[in-house]
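need a structure here:
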Amino acid sequence: LWGVPTQMLLGVLIGTPIFLWLGISLSGSLILALSIAMSSSVVIVNITRSPKRATNSMTEEALLGWSLVQDLVGVALAALILTVFGTSETSLVMAIGGLFSFAAIAVIASKILPKVLRAVRWERDLFLIYSISFGLVLAAVGTVLFDIPMALAGFIAGLTINQSRDTDEVRKAILPFRDLFAVLFFVVVGTLIQPSQLSDAWPFALLILVMMVLLKSLPTILIAKLGKMNATPFHLGVGVSQIGEFSFVLGSVAYSQNAITLTQYTGLLLAVVISITGSTILVRRQKVQKQ
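Now for the predicted structure:
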């Protein structure tokens, strides 16, 4: 467990000064550095499900565990950054108080939801409606009452729902929708990339990709070796060597708050597409016998 926070803090602490040196604001630099430190949980799940995967069972377990801890640590860091450096006119004390209040509500909600779902387990329609409504209401509470960015509040609501074993049936029911939204995610990213910005955005996209390798992939491989993990270091490092939906959310928030420019935002989107494509291809290399 110590390896994931180490990898993420390393990425933020080294990545932030680099972006500051490029003239990006402190809030924008922190958000971009955290975006690079994060990986796409959706991509990691798909890697472990792919029939063409070359990962063994121990590596797949490590990837899923790594992704889960990344989400938890990443949400906490993102909420802290957006609270302290956000553009909201709310005072710092009130913002931090609201953040902790929403976190407490999310924890309480994660305890209540399983009981509600068990009560309507045999009503499939109600079971699904209650689950989705629960997440939407929780996200709305975070956005409206506590002034948390909608994208981040929605992400936290999703994590809250996923913490319960009773939502396994929900995940199975909405699996086709999840795959559909995964496709729509790429479509949305593609539509947001403006051709007029490509020539200027490529250098920034390449910088993000290089930083991703140096600050995430290589440290992850090193941590796997030093920690004597049963996972294959190469596959673990390559499996997390991408940025996806959470980085897209953070980048969108930063751009909406004018913390980064359109060119930098476009570069981040390019890095999302390239890194996901490259990671899913490279993780198939060096095939080993599955355990």
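
contacts, neighbours, all on C-alpha from now
Fine.

Provide a list of residues in contact with Ser164.
Listed by C-alpha atoms under 8 Å, 6 or more residues apart in numbering, the contact set of Ser164 reads Ser110, Leu113, Pro114.

Correct me if wrong: the first one contacts Thr160.
Yes: proximity of Ser110 to Thr160 meets the contact threshold set by C-alpha atoms under 8 Å, at 5.4 Å.

of those two, who's got more company?
Set Ser110 next to Thr160 and count neighbours by other C-alpha atoms under 10 Å: Thr160 wins out with 22 against 19.

tell me which element that one is part of?
According to DSSP states H and E, Thr160 maps onto helix 150-162.

Give me the contact list for that helix.
75, 79, 106-107, 109-110, 113, 131, 135-136, 138-140, 142-143, 167, 246, 249-250, 253.

Buried only: go through those residues for me.
75, 79, 106, 109-110, 113, 131, 135, 138-140, 142-143, 167, 246, 249-250, 253 (16 or more other C-alpha atoms under 10 Å).

Looking at these, which are in helices?
The members of the buried ones among the contacts of helix 150-162 that map onto helices under DSSP state H are 75, 79, 106, 109-110, 113, 131, 135, 138-140, 142-143, 246, 249-250, 253.

Off-centre distance for stretch 157-177?
Distance, stretch centre to chain centre, for stretch 157-177: 17 Å (C-alpha atoms, centre = their mean, to the nearest Å).

Tell me which other helices or strands the strand or helix carrying Ile129 touches.
Here Ile129 sits within helix 124-144, counting by DSSP H and E. For helix 124-144, the elements it packs on are helix 92-119, helix 150-162, helix 168-173, judged by 3 or more C-alpha pairs under 8 Å, 6 or more residues apart in numbering; DSSP states H and E.

Number of residues surrounding Pro195?
Counted with other C-alpha under 10 Å, Pro195 comes out at 11.

Figure out how far stretch 104-111 is from the centre of its chain.
Worked out by C-alpha atoms, centre = their mean, stretch 104-111 lies 20 Å from the chain centre.

and for comparison, fold this next one:
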Amino acid sequence: MEIPLLRDLVIIFSLSVVVIYGCRQVKLPILVGLLVTGMLVGPRSFGLIHEVHLVEVMAEIGIILLLFSIGIEFSLKKLWQIRTLVLVGGTLQVGLTMLGTFAVTHYLLGWAATQAWFLGMLLSLSSTAIVLKLYQERGEMETMQGRLALGVLIFQDIAAVLMILVTPMLGGEVLETSSLDVFRLVLIGLGVPLFIWLGSQYVLPWMLHRVVSTRSPELFLLSIVSICFAVAWGFSQIGISLALGAFLAGLVISESEYSHEAFEHVLPFREIFTSIFFVSAGMLLDIGYLWEHLGLVLSVLLAVLVFKLFILLVVAILLGMPLRTAWIAGFGLCQVGEFAFVLNTTGSRYQLLSPDNEQLFLTVIVLTMMLTSFLIAGAPQLTQSLLHLPWPRRLRAGLYKGLRLQIRSSRYDLQDHLVIVGYGINGRNVARAAKRAQVPYVVLETNPDTVRSEQALGEPLVYGDATQKAVLNRVGIRQARTVVVVIAEATATRRIVSAIRELNPSVYLIARTRYVREVEELRRLGANEVVPEEFETALEIFDRVLTQYLVPRPEIDHLVEEMRSGNYGLLRQEVLPETTEVAQEPNLHPEIQVTTLLLNAACSWNGHSLQDIHLRAEHGVSLVALRRQGKMLLDLSSETILQADDELFLIGPPEKMRQVAQLLRIEVI
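Next up is the predicted model:
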């Protein structure tokens, strides 16, 4: 029996492999390969796919899983932190785009008002699936441009619901507001927050705990997928998009202790189905139409990108963001998104666009989606070139007056201090360490909400873009002893390092980077130390592995230091040299294990001496040391009394160690 959909999937995936491989050979993004695959198999080109509707359904599943996984990685706390970006930023972006489109098409081109407003609604939407996926892959969701993108896209998905309701009015249909419509709006306004609160605090924690207690991975996976689809479908019934419903479902699960496990289970399905979505988007492109009207299409394409870029630049500046962040955010959101296809389907019923204009803008929409990966990847370089223009200093630094605060000299000593650039997880940890060691420090951060909340707690945060020398001077960069740059964006890190070294040639500069390929360039620009996350993580794991095999600590330290030397050159070699070894005869004894056990109050050893418990004779393990209230005790005797919360350092065979832990129900550290 032939299954047409299976045949279509074989064609899609097989051709995708070939096209993506070719794209990677010329260093093109995978996303472009998927869109090109869609162009080749679509009904408007070679027509290799017959079950187009079923492919589109699977593509919708891809969007659901993508937004669901993004919601899991997010949190309610983070959503609350970007509320200004959602409400103010989203309103400005959608409103200004619609007003600008209406003014140009109605007054300059002579379009009917209804057509002009409808086109404004289409152009106001950006691609949630593409933008968030690219920012997630680049690790930029926590940057200001990533947070602005998420905030604006959330608002767009909500606004799209209202746009679909308004579209029949533009087509001349009389809007009859029924009690059901009013109930739906009330349900959206009150029910969604209530659902998120109840689900995250009570329902899902209770449910997932019982699912996990069965120790069945299959049941856990089915439960997570059921929650995702059920919530997305439920919200779609009251007019909210499937994508936004899936995001809210992930947001609820993000508050659970099982969120990371849920993300790992969903990830493989997400990658498969989102690939189908990008292929389906490419299928919408009519290659014949593009070739026949190439000049017109490229002109409109450029006009749309420039227009949306300008609107987003204005929005970001009005939100107080530095000019550099505003440009990067604009390049990331200047495409037209997939929800415009849905809205256009509704508008086609009322012929709000002529057939020629409809085909023109469908072609432009697909092309803007194809260009998104290039625009986001090239945004830092493009922005750097644009910043060479003579922009006003106040515009470069941002208009957020309330957060551009000077550090009071009576409170902070701006001499011989530490400057921390970035207040993410790494920046916070460095600040905590500095505070504990009583080292004076100042933090530069571009998130105004973070600056405001942390300043209220007494933290020395200053709002500003560290790529700007005026901002660096404001935190006393010339008088600083040490600077630590811990931001996620590689291009910005390079510019910051270069600017700091130019302002203070003698400062000790430490930079963090995600990838080891950035190490040499950052050192060339002036960084004294560069810490690449990918190799430092490997070294930490390697250290702990050798410790388990009882390799002497001096040899471990020597080997780790040797691997760090030369910009981690040893780790970048595919084959390690023969001289790189721990010892001629490594001290590896798998029959011996060193384990740390925490003695709890309920343990039978609590309050007894070593002589009483007969540790070696009855259990086959030996106590070599213990830590009590942070103090290490090495001089142990048979009279030593064990107490609750003692950390016991035991040595013995692994099976004996497991028996001891199981017998006494002691927590292994």
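
Just give me the match in the first structure for Lys78 of the second structure.
In the first structure, no residue is matched to Lys78 of the second structure (TM-score structural alignment).

Double-check that Lys78 of the second structure belongs to a helix.
Yes: assigned with DSSP: H, G, I helix; E, B strand; the rest coil, Lys78 of the second structure falls within a helix.

Identify each buried residue in the host helix or strand of Ala431 of the second structure, please.
According to DSSP H and E, Ala431 of the second structure maps onto helix 425-436. By neighbour count with 16+ other C-alpha under 10 Å, helix 425-436 of the second structure contains the buried residues Asn426, Gly427, Val430, Ala431, Ala434.

Does the last one touch Val442 like I think?
Read that as Ala434 of the second structure. No: contact criterion C-alpha under 8 Å: Ala434 of the second structure and Val442 do not qualify, at 10.0 Å.

Give me the residue at the spatial middle of the second structure.
Per C-alpha atoms, centre = their mean, the C-alpha nearest to the average position across the second structure is that of Met141, at 3.4 Å.

what sits against that residue?
By C-alpha under 8 Å, 6+ apart, Met141 of the second structure lies in contact with Leu132, Tyr135, Arg147.

for it, helix, strand, or coil?
Met141 of the second structure is classified as coil under three-state DSSP.

if I look at it, how far off is Ala232 of the second structure?
Plainly put, Met141 of the second structure is 23 Å away from Ala232 of the second structure if you go by C-alpha to C-alpha, to the nearest Å.

How about Gly295 of the second structure?
Distance from Gly295 of the second structure to Ala232 of the second structure, by C-alpha to C-alpha: 41 Å.

Likewise for Leu522 of the second structure?
Using C-alpha to C-alpha, we find Leu522 of the second structure at a distance of 45 Å from Ala232 of the second structure.

count of neighbours near Ala157 of the first structure?
Applying other C-alpha under 10 Å, we find 25 residues neighbouring Ala157 of the first structure.

Check Ile63 of the second structure too.
Ile63 of the second structure, neighbours per other C-alpha under 10 Å, totals 27.

I'd assumed Ile276 was in contact with it.
No: if you go by C-alpha under 8 Å, Ile63 of the second structure and Ile276 don't touch, sitting 9.6 Å apart.

elements contacting the helix or strand Thr537 of the second structure falls within?
Assigned by DSSP H and E, Thr537 of the second structure falls within helix 533-548. Applying 3+ C-alpha pairs under 8 Å, 6+ apart, one finds that helix 533-548 of the second structure contacts helix 553-572.

In the first structure, what stretch matches the helix it packs on?
Using TM-score structural alignment, none of the residues of the first structure align to helix 553-572 of the second structure.

Quick check: buried residues in that helix?
Ile556, Leu559, Val560, Met563, Arg564, Asn567, Tyr568, Leu570, Leu571.

how about those residues in a markdown table, adding distance to Glu176 of the second structure?
Below are the buried residues of helix 553-572 of the second structure laid out as a markdown table (distance: C-alpha to C-alpha, whole Å):
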| residue | distance to Glu176 of the second structure |
| --- | --- |
| Ile556 | 76 |
| Leu559 | 76 |
| Val560 | 73 |
| Met563 | 72 |
| Arg564 | 71 |
| Asn567 | 69 |
| Tyr568 | 69 |
| Leu570 | 72 |
| Leu571 | 69 |
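
now, the most widely separated pair of those?
Spatially, the most separated pair among these is Ile556 and Asn567, at 18.5 Å (C-alpha to C-alpha).

What does Leu302 of the second structure correspond to in the first structure?
Here Leu302 of the second structure is matched to Leu206 in the first structure, going by TM-score structural alignment.

and its match, what helix or strand is that in?
Following DSSP H and E, one finds Leu206 of the first structure within helix 198-212.

Against which helices or strands is that helix packed?
helix 26-37, helix 262-282.

Nice, that's everything, thank you.
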